[in-house]
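In: Let me see the structure of the following:
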Amino acid sequence: MVERETWATRLGFILAAIGSAVGLGNIWRFPFQTASSGGSAFLAVYLLAVVVIGIPTILAEFVIGRRSHLDAINAFRRLGRPKWWFVGAIGVVGSFWTLSYYSVVGGWVIRYVVGSLNGNALTAPGDYFGAVSAGPEAVAFHAAFMLVTVVIVAFGIERGIELATKFMVPSIVVLLLGLAVFAATLPGSGQGYEFLLAFDASAIADNAAQVIPAAVGQALFSLSLGFSVMITYASYIGKDDNLVTDGLTIAVANTFVGVLAGLVVLPLLATQTGDPGSGGPGAVFVAIPTALANLPAGRAIGVVFFLVVLIAALSSSISLLEAVTSYIVDRGYSRMPTAAGLGGIVFLLGVPSAWDTAWLGWFDGISVSLFLPIAVLLVVLFVGWVMGRDAADELRQGMSTEGIAPVWLWALRTFVLVAVVGVVALNLYDLFTVSSPDDAVYILPPPFR
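Out: All right, here's what the predicted structure looks like:
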């Protein structure tokens, strides 16, 4: 029997998990979700969701993964609860589903690297985004992005994912910091900071049905929770790792990058449009090229920026594909053909999203509003009430302070569970309550609306 792979270093695991969490979820999705969901109101609920739901849940997924040392589906069999296999399966299916449209956005980023190099992306950013975001060429670049993802995953944990993310994560942070400094120097950027940071409690109360599901969904999405990714990554680590320290490190780093991306994109939106709340899915692809077009070195900065966005996209896409690949590999199949075959299926599933962005919105809505919260609810329920004290014992491994484990277990069983149930209820209400044709985007695919 072939020995199961492990991370070469603890730092490699942390950086890979941070890379999975950071990705496009923070650099692409966080700014436009913030812009369309109330700015500071969204940010406040998002930060609360990270603390109340995100950190306890990431520890729950770590516990399942490390205790089982198996993929997210077979983990439950090794834990002595084979009937709970569907919890991991929902996450794996969610990873597969999400990667199909995530890869399409990754293809956009490749186009913008090229477009920044020849200057086309900076000439008329709005028109350029409309031209490259859908159609045959979008399908081709979706295929190119999936190919790179497959190659990295095919090389395995140590020689592929760990090696790649050790370069990716520091690069993302350094460039975003530089761009945030640049954005702060632009006239009119203060309106973007005010929109993001000037807290208004009434904005939450007035738009709770929109803000809360969007913010909690973003917290889960950006931390890669509900995708079985953290279960999978934790299955490759040893008993001496401190899961609490690792989980906090990942959550803080992820949140920092998300807010940093907001501090880049929203001020740029404010300077270019006068309205930081005008962003949509194309915010990163329109506001930043527009700003760079006014700089003497705009092309060079654009190439570097979108290369780093591409790196961030890949750091997450490899984790989504690994969550699915590990299940097949743990059943005795070879990694390289498995990664290639699964990558091909993901590509085909993503073709509608590449052909028409309305499909992409529908896929994203199903992922964030349905797969993620339900998978998280089941993980919290399983670890808190089924594993129980076994979960607390596993969390204690590698820790010098034992008092954290029972508090964490109590939190999972009580207010975390209640909070996640509330989120699932809100999302289901949002999914199946239609007040206008536009609200149907998450219920029916675009051709049937």
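
In: Could you use CA atoms for every contact and neighbour count after this?
Out: OK.

In: would you list every one of the helices in the stretch 301-449 of the chain?
Out: For the stretch 301-449 of the chain, the helices defined by DSSP state H, counting those that start in this stretch occupy 335-355, 357-366, 372-381, 389-396, 404-411, 417-432.

In: winner for burial among those helices?
Out: When these are scored by mean count of other C-alpha atoms under 10 Å, the highest mean neighbour count falls to helix 372-381 (a mean of 24).

In: so who does residue 440 touch?
Out: 431, 434, 449 (C-alpha atoms under 8 Å, 6 or more residues apart in numbering).

In: Now do the same for the nearest residue to residue 281 once chain neighbours are set aside: helix, strand or coil?
Out: With sequence-adjacent residues excluded and distances taken as C-alpha to C-alpha, 6 or more residues apart in numbering, residue 281 is closest to residue 32, at 5.9 Å. Using DSSP: H, G, I helix; E, B strand; the rest coil, the structure places residue 32 in helix.

In: Wait, residue 32 touches residue 285, no?
Out: No: using C-alpha atoms under 8 Å as the test, residue 32 is too far from residue 285 to be in contact (10.8 Å).

In: show me the contacts for residue 352.
Out: Here residue 352 is in contact with 359-360 (C-alpha under 8 Å, 6+ apart).

In: Could you report the separation of it from residue 109?
Out: Computed as C-alpha to C-alpha, to the nearest Å, the residue 352 to residue 109 distance reads 18 Å.

In: so who does residue 437 touch?
Out: residue 449.

In: cool, and the one 10 residues further on?
Out: With contacts taken as C-alpha under 8 Å, 6+ apart, residue 447 has no neighbouring residues.

In: Show the end-to-end separation of stretch 354-370, please.
Out: Stretch 354-370 has an end-to-end distance of 22 Å (C-alpha to C-alpha).

In: okay, now the residue nearest to residue 351 when sequence neighbours are not counted: neighbour count?
Out: Once flanking residues are discounted, residue 351 sits nearest to residue 139: 6.1 Å by C-alpha to C-alpha, 6+ apart. Per other C-alpha atoms under 10 Å, the neighbour tally for residue 139 reads 25.

In: The structure of the following sequence is requested for comparison with the preceding one:
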Amino acid sequence: MAQRETWATRTGFILAAVGSAVGLGNIWRFPFVAGEGGGAAFLVVYLLFVALIGFPAILVEFVVGRRTERNPVGALMELGGGAWKYIGGVFIVTGCVILSYYSVVAGWFIRYFLEGFRGSYASHLAGYESAAAEVGAPTTALMFGELSTGLDAFVLHTIFMALTIGIVALGIRRGIETATKLMVPGILLLLVGMAIWAYTLPNAGAGYAYYLSPDFNVILDNWVELLPAAAGQAFFTLSLGMGVMITYASYLGEDRNLTRDALTIIGFDTGIAFLTGLVVFPIFFAGGITEPGEGGAGAIFISMTDAFATLSGGRLLGILFFGTVTIAALSSAISLLEVVTAYMIDEKGIERWKAALGMGGVIYLLGVPVTYDLVFLDLLDLFADGILLVFGALVLMLLVGWVAPKFAVEELSKGIGDLGGLGQAWIWAVRVPIVIVLVVSLYLGLVDYVDFLTGPFSDWLSQNL
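Out: Reported below is the predicted structural model:
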């Protein structure tokens, strides 16, 4: 097996892990999933998942990665035996699937970022008004439909994947650590600045009320929809169930306090997700957008463009916002490509640059259909978010909780000391309540995906084949 790199500093690891967790999961996905879930009602369930499920789960990935010093496939095979090798392959598939459409979505943010330099967002919308009137569609929705597919989307997908491949090919210290040390602080500073500005907007209070004042009756009435959505978002935004934290932890030394690192990463990630809501929802309501969940994957583009077109200073704010998300997307994309690259290095003995280029090329090709029609985005996202992520997390909980619990407590104690009863409490939390929640979430995710396949996707096939 090729000599493995290590992180140069604790800060480098923390920022790389935070960068992986932040990305599009927080800034693209969080607002529209929260909007679909009723704003504050979703926020409550999501935060409960992060605290009660996310923290124990990220520790599981950390101990598996650091103990084995291998990628997810090699790690599961070493700890559980030969049959687990094939189960570990789920993480490789998950990383490939998510990054394939993630790259296309990142290309959309690049496009909207560049549009800000070409003129105001109001002027861009004006160019679509007559066409929108002819088909009876909202102007922003038509603009998003035009920009999200076609040649431009294909080209930007190509550029984004090339950047991702280039950074990962440089290695852990020269590539990933250096890039995230620059990107993550910048993301945080820009979001703080935009949140302060959003506070000054007219009708911002309505946005805060929508986002911060939960109606618990909504939670009780819609828990079947909220549970899988919140579970998927929690795992998506923390990069759990996709092998990222296993891979990143495999480059750690034994003297590191994994509990402290986990709390730091979760704190930063959840704080940035929450901060994103403080930016987005006041802007939505100030711009007259009172149904933030409408529009699905395009909600953030449709709603934010509407808002930027009507607000004073909207052009500058749009450039800052879409530019921030582009940077965040890149910080997450490199972590996903690192998972599959580490697999090729560890298990196949391939040089890093060849592994990054080869696997990056496969992922790039998988994402090309998304640039043709957004139905493929839904097809991949629902599969990855509702099924693969939750299944991957469930597999790890079963491995650590029931197959190899002794090693897990030993590994967690390194860098901390005697855990006392806390180690066993953690194991039992992993064994029972977390497994039950994940099984229920996986079942509901499967139901949602079958509904999609037999409904919207079936309709699309009948119309296009």
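
In: can you put the helices of the stretch 301-449 of the first structure in CSV and add distance to residue 200 of the first structure?
Out: Output for the helices of the stretch 301-449 of the first structure, formatted as CSV (distance: least, C-alpha to C-alpha, whole Å):
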stretch, distance to residue 200 of the first structure
helix 335-355, 36
helix 357-366, 26
helix 372-381, 26
helix 389-396, 38
helix 404-411, 28
helix 417-432, 21
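
In: Map residue 272 of the first structure onto the second structure.
Out: The alignment partner of residue 272 of the first structure in the second structure, by TM-score structural alignment, is residue 287.

In: Read off where the lengthiest helix in the first structure ends up in the second structure.
Out: In the first structure, taking DSSP state H as the definition, the longest helix is helix 85-118. Helix 85-118 of the first structure corresponds to residues 85-118 in the second structure, going by TM-score structural alignment.

In: Contacts only, for the match of residue 272 of the first structure.
Out: 306-308, 310-311.

In: now do residue 54 of the first structure
Out: Here residue 54 of the first structure is in contact with 219-220, 223, 225, 251 (C-alpha under 8 Å, 6+ apart).

In: The same query, at a cut-off of 10 Å, please.
Out: 46-48, 60, 216, 219-225, 247-248, 251, 376, 416 (C-alpha atoms under 10 Å, 6 or more residues apart in numbering).

In: what's the answer for residue 220 of the second structure, then?
Out: Neighbouring residues of residue 220 of the second structure by C-alpha under 10 Å, 6+ apart: 41, 226.

In: any idea how far it is from residue 171 of the second structure?
Out: 47 Å.

In: again with residue 187 of the second structure
Out: 22 Å.

In: neighbour count winner among those two?
Out: A direct count of neighbours by other C-alpha under 10 Å for residue 187 of the second structure and residue 171 places residue 187 higher, at 22 against 18.

In: Give me the neighbour count for the nearest residue in space to that one that is not next to it in sequence.
Out: Leaving aside its sequence neighbours, residue 187 of the second structure sits nearest to residue 324 (C-alpha to C-alpha, 6+ apart; 5.8 Å). Applying other C-alpha under 10 Å, we find 24 residues neighbouring residue 324 of the second structure.

In: Alignment lookup: residue 324 of the second structure to the first structure.
Out: With TM-score structural alignment as the criterion, residue 324 of the second structure pairs with residue 308.

In: all strands of the second structure, in order?
Out: Counting by DSSP state E, one finds no strands in the second structure.

In: Test my guess that residue 86 of the first structure contacts residue 73.
Out: Yes: using C-alpha atoms under 10 Å, residue 86 of the first structure makes contact with residue 73 at a distance of 7.0 Å.

In: what touches both of these two?
Out: By C-alpha under 10 Å, 6+ apart, the residues touching both residue 86 of the first structure and residue 73 are residue 92.

In: who's more crowded, these two?
Out: Shown here are residue 86 of the first structure and residue 73; by other C-alpha under 10 Å, residue 73 has more neighbours (25 against 16).

In: Name the nearest residue to the more buried one, sequence neighbours excluded.
Out: Per C-alpha to C-alpha, 6+ apart, closest to residue 73 of the first structure is residue 88, 4.6 Å.

In: Measure how buried that neighbour is and give me the count.
Out: Neighbours of residue 88 of the first structure under the rule other C-alpha under 10 Å: 29.

In: List the contacts of it.
Out: By C-alpha under 10 Å, 6+ apart, residue 88 of the first structure lies in contact with 61, 64, 71-76, 94, 226-229, 231-232, 323, 327, 375, 378-379.

In: neighbours around the closest residue to residue 13 of the first structure other than its chain neighbours, how many?
Out: Once flanking residues are discounted, residue 13 of the first structure sits nearest to residue 7: 6.1 Å by C-alpha to C-alpha, 6+ apart. Applying other C-alpha under 10 Å, we find 22 residues neighbouring residue 7 of the first structure.

In: do the same with residue 196 of the second structure
Out: Counted with other C-alpha under 10 Å, the neighbours of residue 196 of the second structure add up to 12.

In: Residue in the first structure paired with it?
Out: Match for residue 196 of the second structure (TM-score structural alignment): residue 181.

In: Go ahead and confirm its match touches residue 264.
Out: Yes: taking C-alpha under 10 Å as the definition, residue 181 of the first structure is a contact partner of residue 264 at 8.3 Å.

In: which residues are common contacts for those two?
Out: If you check residue 181 of the first structure and residue 264 against C-alpha under 10 Å, 6+ apart, no residue is contacted by both.

In: Relative to residue 84 of the second structure, how far out is residue 78 of the second structure?
Out: Taken as C-alpha to C-alpha, the span from residue 78 of the second structure to residue 84 of the second structure is 8 Å.
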